[in-house]
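S.K.: just the structure for this:
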Amino acid sequence: MAHTWNVVVQLFDADDIETEGTETTAHAVLTTSSGTSLESRGTARRNPDDPEVPEIGEELATARALRDLADQLLRVTSDDISQIEHQSIHLRR
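M.R.: Model prediction:
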């Protein structure tokens, strides 16, 4: 039996008028085969003195969103196990 879980990452870029840099936001949504979903956001800000390489901001924002998504999934899993075991469970990263 195979199950498919999907992660969709949407990226948004906006100019930061105050710093004259660029801010990239990643919005990640995990949807399980049973329809459960988790979502998170990550951001990256380009310093105006740095060269403009959009892929770097996208990578960093996505990594931060996915890290948060993974942490959420660990908390949900820990809570599910705790309910079954009737005691507090803490999973390691």
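S.K.: from here on, contacts and neighbour counts on C-alpha atoms
M.R.: OK.
S.K.: ok, the spatially most central residue of the chain - contacts?
M.R.: Most central in the chain under Cα atoms, centre = their mean is Ala65, positioned 2.0 Å from the mean C-alpha point. Applying Cα atoms under 8 Å, 6 or more residues apart in numbering to Ala65 gives the contacts 26-28, 40-43.
S.K.: rerun that using 6 Å as the cut-off
M.R.: 40-42 (Cα atoms under 6 Å, 6 or more residues apart in numbering).
S.K.: run this one through as well so I can compare:
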Amino acid sequence: MQNDATWHVDLGIREDGTDTGANAALRLPEGTELKAHGHAKRHPDDPVQNRVGEELAAARALNDLARQLLRKAAHEIEEATHVPAHPHP
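M.R.: Just a heads-up that it's a prediction; the model follows:
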């Protein structure tokens, strides 16, 4: 049995001076929506490299989203098996 799926992550990034924030959202096929946030702060003495702040904030938001998805999967495994689940990242 083959089951193909496509999931889309919405990722928004905002910059305000030395602060960069990223918000990620994932809507799963059954309707669950996961939301995550990432943040990066540039030291005032560092050169302005907007892309680096965006990459750090986005990576942190996506990392948070991945951890939430792993917790959700573990919970669903535990509900089905009644055994503690520890899926590997």
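S.K.: tell me the spacing between the residue in structure 1 that Ala58 of structure 2 lines up against and Val8 of structure 1.
M.R.: Matched to structure 1 by TM-score structural alignment, Ala58 of structure 2 sits across from Thr62. Relative to Val8 of structure 1, Thr62 of structure 1 is positioned 10 Å away (Cα to Cα, to the nearest Å).
S.K.: Ala44 of structure 1 now?
M.R.: 18 Å.
S.K.: between these two, which has more neighbouring residues?
M.R.: It is Ala44, of Ala44 of structure 1 and Val8, that has more neighbours when counted by other Cα atoms under 10 Å, with 20 against 11.
S.K.: contacts only, for that one.
M.R.: Taking Cα under 6 Å, 6+ apart, one finds 23-24, 57, 61 in contact with Ala44 of structure 1.
S.K.: can you tell me which of those residues are buried?
M.R.: 23-24, 57, 61 (16 or more other Cα atoms under 10 Å).
S.K.: which of those sits closest to Pro48 of structure 1?
M.R.: The closest of the buried ones among the contacts of Ala44 of structure 1 to Pro48 of structure 1 turns out to be Glu23 (Cα to Cα; 10.6 Å).
S.K.: counterpart of that closest one over in structure 2?
M.R.: By TM-score structural alignment, Glu23 of structure 1 lines up with Asp19.
S.K.: against Ala74 of structure 2, how distant is the nearest residue to that match once chain neighbours are set aside?
M.R.: Nearest residue to Asp19 of structure 2 in three dimensions, chain neighbours excluded: Lys41, at 4.6 Å (Cα to Cα, 6 or more residues apart in numbering). According to Cα to Cα, Lys41 of structure 2 and Ala74 of structure 2 sit 32 Å apart.
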